[in-house]
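> need a 3D model of the following:
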Amino acid sequence: MAIKKPFKKDTIPAKSYDEAKSALKRGNILMLAVGLLLGTVFGALVASFANDILLGAIGIGINALGININNFSDLSFQTIRYGNFISALLTFIIVSLFIFFALFIYFVIRNIRLDNLKKKYPERYVVAAPKPSTDELILEELRTLNRAKRL
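The predicted structure follows:
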């Protein structure tokens, strides 16, 4: 069953609809969205590592050396807050796994649909043998000449 276009043929909205549909089919927007989500969660993980682990270790080290710096005298820089980092790490792992399984299901459905289309319309999906490149033709000619010399 074919899906009808919501617009009349050869109008600006119909052309825009076709362009938007082809852009979505290419998958670029999908991969861009996945990259944005993973980048955001990974950025939160790196920020948590820097703020909670590294700055805490630096603050403890500076206080142990007896250096008095106003910014590091704050209590938040004198402790390593590993709980916040573990929370950010778990969030990253959960979001990454969810995105992976969502993409996995999407590609499984797409491949099943493509297999069904190949079975229904095999003439559309016949793959022709690729033409040999000039390098391959030259190599084949050299092989035949070498075989002729051996005989």
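
> rest of the way, CA atoms for contacts and neighbours
Noted.

> which other helices and strands does the lengthiest helix in the chain contact?
The longest helix of the chain (DSSP state H) is helix 82-120. Contact here means 3 or more C-alpha pairs under 8 Å, 6 or more residues apart in numbering; DSSP states H and E; on that basis helix 82-120 packs against helix 28-48.

> residues of the helix or strand following the helix it packs on that come out buried?
Beyond helix 28-48 in the direction of the C-terminus, DSSP states H and E gives the next helix or strand as helix 55-65. For helix 55-65, the neighbour count (16 or more other C-alpha atoms under 10 Å) marks 55-60, 62-63 as buried.

> one more to line up against the first:
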Amino acid sequence: MAFFKEFKQFALKGNVMDMAVGVIIGGAFGKIVSSFVNDILMPPIGALIGNTDFSQLRLDISKLRDATSHAVQAVGDVVAAGDAVIAPPAVEPIYWNYGAFIQQCVDFTILAFCVFLMVKLMNRLARKKEAAPAPAPAPVPTKEELLLTEIRDLLKEQQKR
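Prediction:
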């Protein structure tokens, strides 16, 4: 039972709840950054390099697979020395999607820059709070106030009796 009590205290601590809110807000913020990159930033860059969709940049590397499969088949034919030639099965092309990787790197850079700016702002606000002048100390009571305080305390003491 103590385990569950300890877990409840941990789960309901302010830091855990703040972290949960941060994760949720971070997810939404990530979608905003992705939209900014995909819909605002990348189209002009794509236009400059001649592509309309930057994420579609890719290389067809199927020729590597085809070359190795032909070599393996040729070796197999020599070893088997058979008359029947087996046609290779129809296969999907293989693409190296370097454009999608570059786009994810741009997403990360923008997201990291935005987080850096937020942390910098929070640090600046924390420094201003620390640098703010301390509140003035309470004024020293006058002799009259001290005398009245003593009279009040004496009257309270007499009423208790």
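
> need the TM-score between these chains.
Here the TM-score for the pair of chains, by TM-score structural alignment, normalised by the length of structure 1, is 0.38; 85 aligned residues with a C-alpha RMSD of 4.5 Å.

> ok so, going back, let's have the buried residues of helix 55-65 of structure 1 in TSV, adding distance to residue 47 of structure 1.
Output for the buried residues of helix 55-65 of structure 1, formatted as TSV (distance: C-alpha to C-alpha, whole Å):
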residue	distance to residue 47 of structure 1
55	11
56	13
57	15
58	15
59	16
60	19
62	21
63	23
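
> farthest pair in those?
55 and 63 (12.0 Å; C-alpha to C-alpha).

> which residues in structure 2 form helices?
Under DSSP H, structure 2 gives helices at 2-11, 14-35, 42-49, 62-80, 98-131, 143-160.

> in a markdown table, list these along with mean neighbour count.
Formatted as a markdown table, these follow (neighbours: other C-alpha atoms under 10 Å):
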| stretch | mean neighbour count |
| --- | --- |
| helix 2-11 | 10 |
| helix 14-35 | 13 |
| helix 42-49 | 14 |
| helix 62-80 | 12 |
| helix 98-131 | 13 |
| helix 143-160 | 10 |
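
> just to revisit the earlier point, next, the buried residues of the longest helix of structure 1.
Buried-residue list, helix 82-120 of structure 1, by 16+ other C-alpha under 10 Å: 84-85, 88-89, 91-92, 95-96.

> and residue 18 of structure 1, which helix or strand is it part of?
helix 12-26.

> now do that helix against helix 28-48, angle only.
Put simply, helix 12-26 of structure 1 runs at 60 degrees to helix 28-48, going by axes from the mean of the first three to the mean of the last three C-alpha atoms, to 10 degrees.

> dump the buried residues of helix 82-120 of structure 1 to TSV, plus distance to residue 148 of structure 1.
What follows is the buried residues of helix 82-120 of structure 1, written out as TSV (distance: C-alpha to C-alpha, whole Å):
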residue	distance to residue 148 of structure 1
84	74
85	71
88	69
89	66
91	67
92	64
95	63
96	60
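
> wait, which of those is closest to residue 40 of structure 1?
Nearest member of the buried residues of helix 82-120 of structure 1 to residue 40 of structure 1, counting by C-alpha to C-alpha, is residue 92, at 9.4 Å.

> excluding its backbone neighbours, what's nearest the closest one?
Distances taken as C-alpha to C-alpha, 6 or more residues apart in numbering put residue 41 closest to residue 92 of structure 1, at 5.7 Å, once the chain neighbours are dropped.

> who's in contact with the one you found?
91-92, 95 (C-alpha atoms under 8 Å, 6 or more residues apart in numbering).

> wait, what's in contact with the residue minimising distance to the centre of structure 2?
For structure 2, the residue sitting closest to the mean C-alpha position, by C-alpha atoms, centre = their mean, is residue 26 at 5.7 Å. Not one residue lies near residue 26 of structure 2 by C-alpha under 8 Å, 6+ apart.

> again, 10 Å this time
Residue 26 of structure 2 makes contact with 20, 32, 111, 115, according to C-alpha atoms under 10 Å, 6 or more residues apart in numbering.

> how close does the last one sit to residue 103 of structure 2?
To tie it back to what came earlier, the one meant is residue 115 of structure 2. According to C-alpha to C-alpha, to the nearest Å, residue 115 of structure 2 stands 18 Å off from residue 103 of structure 2.
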